[in-house]
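**Student:** Fold the following.
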Amino acid sequence: MHNRSAEIMEELKLVVSSKTLDALLPPLIFVVVNGAAGLTTAVIISVAAALLLSLVRALRRQPLKYAFGGLAGVLVASGFALFAGRAENYFLPRILSSAAMLAVSLVSLIAGKPLAALASHLSRGWNLDWYWRADVKPAYREVTWLWAALFLMRLVIQINLYFSADLARMAWANLLLGTPVTLTVLVISYLYGLRRLHQLGGPGAHEFAHGVQPPWEGQTRGF
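**Tutor:** Alright, predicted model coming up:
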C-alpha cells in the first residue's frame, strides 16, 4: 500500500508543482479586485500577476509552458470580459473549454480511439498499437467515460453559475472543479486503470514493445 501511495504521489507531483499557482492565482485576484476597484483594474492586475509568475519561472529557469499557458489563458479571459463589459465573461473560456473537452471525449469514444489512451500515449510515448489491443483498450475506454462525466458535471455547474452572474461563486467553483477534482479523477483513473488492465490480462506496454510472449506480467506501473 505504501509503495502504491508513493507511486501515485510521484505521478501527481509534476502536475501539482507545475501549474497550480499559475492557474489559480490570477482568477482569484481578478474577482477580489473587480469587487473593490472595477473591471478594468481587475483585468490589469490579474494580467500583471500572470506575467509576474511567468517572469519568476524564467528567472528560476523552471519550465515555462504552464506559466505562459496560464498567461495566455488570462489574456483570453480578460479579452472576453472587456469586450462584453461583463466581469462574468472572464470565466467564459473555462466554460468553452469544458464543452470542448466533453465533445473531444465523446468523439474519441465514438471513433474507437479513447481520449485517455491518446493522452497516455502523448505523455508516456508508449507504442500506440498497444493501446488498441482488445486486452488493453477497454480500460482506457472506461476511464475516458469517467473523464466525460467529469467534463459534463463541470460544464453544467459552470453554465448555471455563469447565468447567476455570481463572481465569487464562479471563482470558487472553478477553483474546486479545477485542480482538486482533476487530481481526484486522475488518482481514480490511475488506480482503476491499472486494476482493469490486470483483469484484462494483456501484456504491459514494455512487454508489448519488446515482443514478450505470454504468460505476461502485465502493466504494473503507469497508465
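**Student:** going forward, measure contacts and count neighbours with C-alpha atoms only.
**Tutor:** Noted.
**Student:** just checking, what packs against the longest helix belonging to the chain?
**Tutor:** The longest helix of the chain (DSSP state H) is helix 2-37. For helix 2-37, the elements it packs on are helix 39-59, helix 65-84, helix 167-177, helix 179-200, judged by 3 or more CA pairs under 8 Å, 6 or more residues apart in numbering; DSSP states H and E.
**Student:** can you rerun that using 6 Å?
**Tutor:** In terms of contact count using 3 or more CA pairs under 6 Å, 6 or more residues apart in numbering; DSSP states H and E, helix 2-37 is assigned the packing partners helix 39-59, helix 65-84.
**Student:** residue closest to the middle of the protein?
**Tutor:** The centre of the chain sits closest to residue 182, judged by CA atoms, centre = their mean, with a distance of 5.9 Å.
**Student:** if I look at it, how far off is residue 104?
**Tutor:** Distance, residue 182 to residue 104, by CA to CA, to the nearest Å: 17 Å.
**Student:** just residue 163 next, same as before
**Tutor:** For residue 163, the distance to residue 104 equals 25 Å [CA to CA].
**Student:** To compare with the earlier structure, here is another sequence to fold:
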Amino acid sequence: MGKVKQRTGLGALASAGSDDDFSVIDAIGGPRGVIESMLPGVVFVVLFVATSNLNLTIGVSAVLAVVQVIVRLIQRQSVMGALSGLLAVGICLIWAWHTHQARDYYMFGFITNAVYAVLLGVSLLVRIPALGAIIEFFRQLPTEHFKAWLDGWMGDKELKKAYTTITWLWLGLFLLRLAVQVPLYVTNRVGLLGVTRLLMGIPFWALAIWVSYLVVATPMHRHNTRVRAGSDVSDDAADDDGAGE
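**Tutor:** Predicted coordinates:
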C-alpha cells in the first residue's frame, strides 16, 4: 500500500481525534515547507532594507519563488503548495511594483487577514463555527445529506463548543496581526513590518494549530467513539431484522 499523503494546515486537525502522532511540523508543511514559505519574505525585507532598491528586490524575490517551483518539478515532488505560494508572492510583488511602494508588498496579507476575520466573525454570529465546518469538511465531504452532516457535529455540544473556542482563537489571531501590522504600514516602517510579518506568520500559525489540536482532540475522539457505537447498534439491529425475515 502507498503512503498516505500528510495533510497540512487545518486539514491535519481532521484526524485529531484518532491520530496519536499529530505533529505540528508536519501540519505546517514540514521543515522544507516552512523554509519555502518564509524565504521569499525574508529575502524581500532583507534585500530592500540593505539596498533600498525596490526593483532589484522585486526581481530577486520573483526569481526565488519561481526557482522553488522548478526545483520541486525537477525532484518530481508535489508542487501545489509551491504554486499557491508563488501565486501569493506574485500578487504581493506585482502590487508593490505597481504602486512603487515596498510596503504594499504586504497589502494582500492585510486583505486576506481581514476577509478571514470577517468570515469567522459572521460564522460565530450565526452559531456555526467556521473552523468546525472546515475540519468536518475534511473529515467527511457533505456530498449528500448535508443537513445530517451538519447536525452530526453541531448536535454534539462538547465538540461544537471546542470548534467555537478555536474559531475565536483564529479570529483573535487575524485581528492581532492587523492591529500590530497596519500601524507599521501606515507609518511606512517597512523593515519592522517585514520582521513582524515573519514573526506573526509561520510561528503564530504553528501555535494556533497546536492549541487547536489540544482543544479539539478529546471532544473529537469522544464524538468518533459515539458515532462508531451508534453505527454498531444500527448494524446489529439490521442483522436481527434480516434474521427474522
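**Student:** what's the TM-score here?
**Tutor:** Overlay of the two chains. TM-score (TM-score structural alignment, normalised by the length of the first structure): 0.82; 207 aligned residues with a CA RMSD of 2.6 Å.
**Student:** thinking again about what came up before, residue 163 and residue 104 of the first structure - which one has more neighbours?
**Tutor:** residue 104 (15 against 9; other CA atoms under 10 Å).
**Student:** quick one: what's aligned to the more buried one in the second structure?
**Tutor:** Using TM-score structural alignment as the criterion, residue 104 of the first structure maps onto residue 119 of the second structure.
**Student:** likewise residue 65 of the first structure?
**Tutor:** Using TM-score structural alignment, the equivalent of residue 65 of the first structure in the second structure is residue 80.
**Student:** The closest residue to the match of residue 104 of the first structure other than its chain neighbours: neighbouring residues, count only.
**Tutor:** Spatial nearest neighbour of residue 119 of the second structure, excluding adjacent residues (CA to CA, 6 or more residues apart in numbering): residue 130 at 7.7 Å. Counted by other CA under 10 Å, the residues lying close to residue 130 of the second structure total 21.
**Student:** Touching, residue 130 of the second structure and residue 124? I think so.
**Tutor:** No. The pair residue 130 of the second structure / residue 124 is not scored as a contact, 7.5 Å apart, by CA atoms under 6 Å.
**Student:** And residue 190 of the first structure, what's its match in the second structure?
**Tutor:** Match for residue 190 of the first structure (TM-score structural alignment): residue 213.
**Student:** What's the local residue count around its match?
**Tutor:** By other CA under 10 Å, 24 other residues sit near residue 213 of the second structure.
**Student:** Could you do residue 80 of the second structure as well?
**Tutor:** Residues lying near residue 80 of the second structure (other CA under 10 Å) number 11.
**Student:** mind listing what it touches?
**Tutor:** With contact set as CA atoms under 6 Å, 6 or more residues apart in numbering, residue 80 of the second structure has no partners.
**Student:** any idea how far residue 53 of the second structure is from residue 173 of the second structure?
**Tutor:** Distance from residue 173 of the second structure to residue 53 of the second structure, by CA to CA: 32 Å.
**Student:** who's more crowded, these two?
**Tutor:** Between residue 173 of the second structure and residue 53, counting by other CA under 10 Å, residue 173 is the more crowded of the two (18 against 12).
**Student:** And that one, what's its match in the first structure?
**Tutor:** Checking TM-score structural alignment: residue 173 of the second structure goes with residue 150.
**Student:** give me the element that match is part of.
**Tutor:** Per DSSP states H and E: residue 150 of the first structure is located in helix 137-164.
**Student:** tell me how far stretch 132-146 of the first structure is from the chain's mean position?
**Tutor:** Offset of stretch 132-146 of the first structure from its chain centre (CA atoms, centre = their mean, to the nearest Å): 19 Å.
**Student:** which residue in the first structure lines up with the residue nearest to residue 119 of the second structure?
**Tutor:** Match for residue 130 of the second structure (TM-score structural alignment): residue 115.
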